[in-house]
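Provided below for reference: sequence and predicted model.
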Amino acid sequence: MLGWALTFLVIALIAGIFGFGGIASASAGIAQILFFVFLVLFIVAMVARAVRGRPPT
């Protein structure tokens, strides 16, 4: 998931450099959404692991 967010971020940066504003805006929006989804899933996984009693590796 984080890899996809980084991919769309790179696409947005490249499109922004070449002047494709619409594509850059759309890619940046997708990257932002994917990053926040990744962040929420990561926090949920850490809380679930802590509740089960296993220490992080």
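Received the coordinates, thanks. Numbers count the residues shown, from 1 in each chain.

all contacts plus neighbour counts: C-alpha atoms, from now on.
Fine.

what distance do you get for residue 33 to residue 39?
10 Å (C-alpha to C-alpha, to the nearest Å).

in terms of helices and strands, where is the residue nearest the centre of the chain?
By C-alpha atoms, centre = their mean, the chain has its centre lying nearest to residue 35, at 2.0 Å. For residue 35, the host element (DSSP states H and E) is helix 21-52.

check it against this one:
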Amino acid sequence: MVLFLLLVLAAVILGIIGVAAAGLGYLLFIGIAVFVLALVLAAARLSGRTKRRTLR
């Protein structure tokens, strides 16, 4: 969970810098990519937890 929050925070910061600074629009796209990566990692962790449970 900490990794997810750090990745989301980094994505937000990169996005803000990419929008605010002239000529650094590529940081916005990097921020979007980091955010998507964070969502994929969170989804993988959640799906992995549900598969390990067995019904009794």
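Here it is on my side, so go on. Keep in mind it's a predicted model, so treat the numbers as computed, not measured.

got a TM-score for the pair?
For these two chains in superposition, a TM-score of 0.64 is obtained (TM-score structural alignment, normalised by the length of structure 2); 52 aligned residues with a C-alpha RMSD of 2.1 Å.

so what's residue 28 of structure 2 up against?
Residues near residue 28 of structure 2 by C-alpha atoms under 8 Å, 6 or more residues apart in numbering: 14, 15, 16, 17, 18, 19.

how about residue 45 of structure 2, what's its partner in structure 1?
In structure 1, residue 45 of structure 2 lines up with residue 41, judged by TM-score structural alignment.

neighbours of that match, how many?
The number of residues packed near residue 41 of structure 1 is 13, by other C-alpha atoms under 10 Å.

ok, it to residue 3 of structure 1 distance?
14 Å.

same check on residue 37 of structure 1?
Counting by C-alpha to C-alpha, the gap from residue 37 of structure 1 to residue 3 of structure 1 is 12 Å.

what is the equivalent residue in structure 2 for residue 22 of structure 1?
Aligned partner of residue 22 of structure 1 by TM-score structural alignment: residue 26.

so how far is residue 10 of structure 2 from that match?
14 Å.

which residue is the nearest non-sequential neighbour of residue 15 of structure 1?
Spatially, and ignoring its direct neighbours in sequence, residue 15 of structure 1 is nearest to residue 24 (5.1 Å; C-alpha to C-alpha, 6 or more residues apart in numbering).
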